[in-house]
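J.: Sequence first, predicted model second:
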Amino acid sequence: MSLNLFPICVSSFRHLSLLDISNNCLSSVPEDIVYLTSLTLLNVSKNCLVDITAICELSHLQSLDVTENKLTELPRSLWKLGRLKTFSCSFNEIICLPEEIGCLEVLTALRITNNKLSTLPRSFSNLTGLLLLQLDGNVFDHIPLQIFGCISLLELSLSHNIIEGSIPAKICSLVNLRTLNLAYNRVIDFPVELEKLESLEYLDISGNPVESSTISFGKLIQIQQLSASKCGLSFVPDDLTFNIISTLPLSICELNNLVVLELQFNKLSSLPEDFERLSNTLRQLDLGHNEFEVIPMSLFCRRSRLSYLCLDANPISEVPNEINNLKELTHLSISDCRRLKSLPEGLGSCTNLCTLEVSKNKLSSLPKTLSKLESLKYLNLSDNDFNHFPLVVCSIPRLRVLLYDQTEGRPLLPPECPDGWYQKSLLLYPEIKDSFDSEYEKFVLKSLCEILINNFPKENTHSLLQKIGFSDIMIESLEKQFPGGHNHIKRLKVAFEAWTGFTFEYENLGLNKKSRESYSGQQLSDSKDFNTSDILAQPDKKLLVQNQSLQSELCDTKESFSSNNKILKETNSNLYITSHRLLHIVHLIGLDQLHSKLMQYVLRAQQVRF
């Protein structure tokens, strides 16, 4: 509901101290408002007021907000608001301020942005207690001298005016100034006296046609954020984006409180030798779109506190393993570096990393240590040179967003499958061969089965062999047959009737009771279909078949999916969860049309795990 008229009943609230009637359609303030003698805060912003004379009778008012109305001037009776501390009248059409504004001696914050001011009254210099002054978006063609009388100022903002020429040397009289914003004016010169502002923490001179020879910020030792983008500089002391800087001066290393440094879109190829002196405070560094062929080692000192690092669009060919020193790094972007073919193992030590952007490179593989990035939620691998999908990403536990668009990169090629594996699957479950629409679907199911088998918890292997009738001697024999011990056995096929007489949960094998009964008594006599190189016989037990050609082909798959063992709790439901994750990978490869069919194959894949 929007109000068109001021509620008369409000004037009877004599003890009211706060009144907010913003965001209405009020065109005037009634005279009865003077009865609200206890009012200290009044917000009438975003209305249609053209006059606020009645408000000036509220002598106890400390905060007044008339932003976004239709005011063209302020009343001369403004002096009556002797207790006013904060006054906001931005986004109106005020052309000038009355002399009486100088009577507001306790005023600490004044916001008059986006009006039509071009001058200030002489009395303005009386506002010696003013701490914040925002005059952005007006039509000042110079910095009014009256401002320099406001000696307590902590923040002065004059961006988006038409200030021309040089900044007056008197600006150094504002010794307490911490924030100075002169962005998007027509300033070409800064006085050397600017260095006397030793308390300055934030300086923005972006969008000014500054002459680089006139700038020297090296003595602004408290500076934390400096922005001078789009100034057309060819040489400058600190962070300036969208310029043509090729060299940074040593003075930048003296900015001991610098937190944010943006140097993108320049021509930098190196950093000063003492750059690591900034490592104790520097949190954000953007070196994108420069000419670095080698990443400076000064970025990777052990005491670094960098949380954001951008190295996009540089001709770098490698990332130093010393990146493992950036323990506080949360965002890393190394995209569009066309010579970059690999990432270092040390990247896995950046355990606080949340976002990793490595698109548009020449990456063909990823380090296995990426599985240690427990905080990583966003990963962009688009447009690289991967031959096969990097399965290590499936081991990143908290990954939420994975971008893998190969519009410009190399298309994926199906990996080769070990000989004999598919024939085994057909023998155990003959009906599968009639369920496929294409050879590619066969490949997908085979890959899915491979991964399910590899994820059987290795610690259960010994007990499983005992349950199906292996003696200790036979287990020893298997250990000799399979290098690395029975925990690394990749394929062990057992006749289904060998399970008869043993009592254990069928779910442990990913095989439900119905499937067991269906296959009970089946003989694996047609061993030629297995491409078997060796058959082990056990006295008084059924045949045990193993395919020696499959001992080591899928080691990488097993290691890549080792983290899945944590969630694989030997239940069909958890097997389904793991399978669903694999189906999602298939979907990323581009097999959208197979997604629904593969959901039907999950159970079959479980049935041929052993």
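T.: Yes, it's here.

J.: switch to C-alpha atoms for all contacts and neighbour counts from now on
T.: Noted.

J.: give me the number of residues near Ser573?
T.: For Ser573, the count of nearby residues is 13 (other Cα atoms under 10 Å).

J.: Using the three-state scheme, assign it.
T.: Look at Ser573: counting by DSSP: H, G, I helix; E, B strand; the rest coil, its state is helix.

J.: With Thr557 as the reference, measure out to it.
T.: In this structure, Ser573 and Thr557 are 22 Å apart, going by Cα to Cα, to the nearest Å.

J.: Check Glu441 too.
T.: Taking Cα to Cα as the criterion, Glu441 is separated from Thr557 by 20 Å.

J.: Next: Pro75.
T.: Noted for Pro75: a distance of 78 Å to Thr557, by Cα to Cα.

J.: before we move on, what about Ile323?
T.: On the measure of Cα to Cα, Ile323 and Thr557 end up 27 Å apart.

J.: quick one: which of the two has more around it?
T.: Between Ile323 and Thr557, counted using other Cα under 10 Å, the more crowded position is Ile323 (21 against 16).

J.: quick one: contacts for Leu41?
T.: Taking Cα atoms under 8 Å, 6 or more residues apart in numbering as the contact definition, Leu41 lies against 17-19, 61-64.

J.: switch the cut-off to 6 Å
T.: With Cα atoms under 6 Å, 6 or more residues apart in numbering as the criterion, the residues that contact Leu41 are 18, 61-63.

J.: And Val106, by the same measure?
T.: Contacts were defined as Cα under 6 Å, 6+ apart; by that measure Val106 touches Lys85.

J.: Use this one as the comparison:
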Amino acid sequence: MSRRGGNKFANRRPGPGFQARESEPPVPAGLIKTARKSGQLNLSNRQLTEVPQSVWRINVDPPEESHLNVSFNASDRWWDQTDLTKLILASNKLQCLSEDLQLLPALSVLDVHDNQLSSLPCAIGQLLNLQKLNISHNKLKELPDELWNLKSLKSLHLQHNELEQIPENIGQLVHLEELDVSNNQLLTVPNTLGELSSLLQFNLANNKLKSIPSEISNMRSLKVLEATHNELECVPPELAKMASLEQLYLRHNRLRHLPEFPSCKFLKELHVGNNQIEYLGAEHLKSLSAIIVLELRDNKLKSLPDEIILLQHLERLDLTNNDISSLPYVLGNLPKLKSLLLEGNPLRAIRRDIINRGTQELLKYLRSRIQEEPTGQGDNSSATAMTLPSESMINMYAMATQKVLEYSDRKAIVVPDEVFDASEGAPITTVNLSKNLLTEVPSRISGLKTTVTDVNLGFNKLSSVSLELCTLEHLIHLDLRNNILTSLPMEIKRLQRLQTIILSFNRFKEFPYALCHIPTLETILISNNQVGSIDAFQLMQLDKLITLDMQNNDIMQVPPELGSCINLRTLLLEGNPFRNPRAAILARGTTAVLEYLRNRIPT
């Protein structure tokens, strides 16, 4: 780093008449010069104990070169400089900010997180253009009244300080969209928070709150409410009126009852683990029509109601460490459920080996236990009024009304041509050929390529995937579980609309990276194979991948780069021989695993 004035006297000792001054890293002249043009100055992580005057006065004093008898080109004319709008002073050793802060009235972003500030100057109230203020990770015990003059603020980060209260004047920040007061010493929060009608994200986690004011329900725009690690014994019923709420985190509190959410039609994630909830009833589930993630781990639940079937969009259900002894069989009919976590429950009616096979096998078992009317395979009792007697093997009704070509559980070695003949002219969208003895994919399946979106070839004897299957370019869901597949052809990448593929219980020794050329993939289930390694860099190409199940394989090492797959909501790695991440980290869920991996990416 070059120092202003050169190093001519750098090695000269101070004489008797001089006092040695503690050296402090200066702000390079080049940074100041660049900031005058760009309006942005980043001084983070420079060991600063105070902000140099040249920063506060950057828009007030002309640069030193303006006093010289030189001519300026267009890029160096100081009188054409840009007002500073963004100032980052994060990760230094600042104990205070000067009142000269008022000399930067154009600031829209001020970031002073990770310092040693115990107070803020009153002058901060004069930054009327400020939209984002980050003063987290400091030592603030109180906030100046002038802070509430900042009516343009959209983002306010106050987390990791020593605040014991939030002033009622916070309700004046009516344009605030993001507020984080987590990891403080808050015992209460003011009712005036309800006046923040523009707020989208609100984080109250890791405080000492025993209650949340009912006025919070007036936050009509709120999408994410985080109140984990508090002392809440209940939440106000008014919370159910928050129609825009999408994610609610209430983990690690003292809740005994699950709230009811009759108006939260958009609630997608509900996290209430580590509480004392003993009962879950139909009244709690009937309004959660949009729920995708329901996390109930570490509670005292003894049962689930049959109304769990109402959660038709549910993808992840975490019931770890409860007192559940049996499951409702209808759970097996949840169409989108990909992750069902049950460890730590005294389940008696389901064998442990079934649970250990993974979610899909468990759901299959539950479906098999549902008492249904016998279908009468192969006899006339199964023929409907629209089924021709000579074609009792073919469900014409399903073809005509449900657009389904159904020929499953026949122990068939081949699919008769008559089945495909009967489908001609019908807009078939679903093909179910599961539970047979097929050794290859029927070639005539390619005749359905213009309409079919869902194919089930599970529980057969397939050793390879034919190119005919790869012509189904409208395919969205493909089920190939319980076969003897060892690989997929590169032509599989033609399925450019595929969202879900199930490859569990096959014989893959290598991950089929041909799938990484299908950008629409959201779910890959490849548990119970023999996959020995993961190439994280190839998986990172799948930026829409939400669920990856690689349980019960032979993975010896999990690459840290897998943590960069930030869109993953469900990552299942249990049952592999790797040592890290440890089982305790895996048990904390996908977010904890990804964070663990990211922290170990080499820099």
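T.: Everything's here; your move. Just so it is clear, the model here is predicted, and its values are computed rather than measured.

J.: Would you pull the TM-score for this pair?
T.: The TM-score (TM-score structural alignment, normalised by the length of structure 2) is 0.52; 366 aligned residues with a Cα RMSD of 4.5 Å.

J.: how about the helices of structure 2, start to end?
T.: When assigned using DSSP state H, the helices of structure 2 occupy the ranges 29-38, 53-56, 282-285, 352-356, 359-368, 396-397, 417-423, 536-539, 583-586, 590-598.

J.: Now which residue in structure 1 aligns to Gln40 of structure 2?
T.: Residue correspondence to structure 1 (TM-score structural alignment): Gln40 of structure 2 is matched to Ser63.

J.: Surely its match touches Cys89?
T.: No: judged on Cα atoms under 6 Å, Ser63 of structure 1 makes no contact with Cys89 at a distance of 11.4 Å.

J.: Return the distance of the residue nearest to Thr192 of structure 2 when sequence neighbours are not counted relative to Leu337 of structure 2.
T.: Here the nearest residue to Thr192 of structure 2 in space, its sequence neighbours aside, is Gly171; by Cα to Cα, 6 or more residues apart in numbering that works out to 5.0 Å. Distance of Gly171 of structure 2 to Leu337 of structure 2, given as Cα to Cα: 41 Å.

J.: Name the residue in the two with the higher neighbour count.
T.: Taking neighbours as other Cα under 10 Å, Gly171 of structure 2 and Leu337 compare with Leu337 leading, 21 against 18.

J.: I'd like to know how far the nearest residue to the more buried one once chain neighbours are set aside sits from Lys338 of structure 2.
T.: Leaving aside its sequence neighbours, Leu337 of structure 2 sits nearest to Glu315 (Cα to Cα, 6+ apart; 4.0 Å). Plainly put, Glu315 of structure 2 is 5 Å away from Lys338 of structure 2 if you go by Cα to Cα.

J.: same thing with Glu283 of structure 2?
T.: For Glu283 of structure 2, the distance to Lys338 of structure 2 equals 24 Å [Cα to Cα].

J.: So for the two, which sits in the more crowded spot?
T.: Just comparing Glu283 of structure 2 and Lys338: by other Cα under 10 Å the higher neighbour count belongs to Lys338, 22 against 15.

J.: Strands of the stretch 251-400 of structure 2, start to end?
T.: Ranges of strands within the stretch 251-400 of structure 2 are 269-271, 293-295, 316-318, 339-341, based on DSSP state E, counting those that start in this stretch.

J.: Was I right to think Ser59 of structure 1 contacts Leu81?
T.: Yes: the pair formed by Ser59 of structure 1 and Leu81 meets the contact definition of Cα under 6 Å, at 5.2 Å.

J.: Would you mind telling me which of those two has more residues around it?
T.: When Ser59 of structure 1 is set against Leu81 and neighbours are counted by other Cα under 10 Å, the residue ahead is Leu81, at 24 against 20.

J.: follow-up on the earlier one: and the match of Gln40 of structure 2, how far from Leu582 of structure 1?
T.: 60 Å.

J.: Next: Asp204 of structure 1.
T.: According to Cα to Cα, Asp204 of structure 1 stands 50 Å off from Leu582 of structure 1.

J.: Likewise for Leu158 of structure 1?
T.: Plainly put, Leu158 of structure 1 is 56 Å away from Leu582 of structure 1 if you go by Cα to Cα.

J.: Tell me which of these two has more neighbours.
T.: It is Leu158, of Leu158 of structure 1 and Leu582, that has more neighbours when counted by other Cα under 10 Å, with 24 against 19.

J.: does that one really touch Asp136, like I thought?
T.: Yes: using Cα under 6 Å as the test, Leu158 of structure 1 is close enough to Asp136 to be in contact (4.6 Å).
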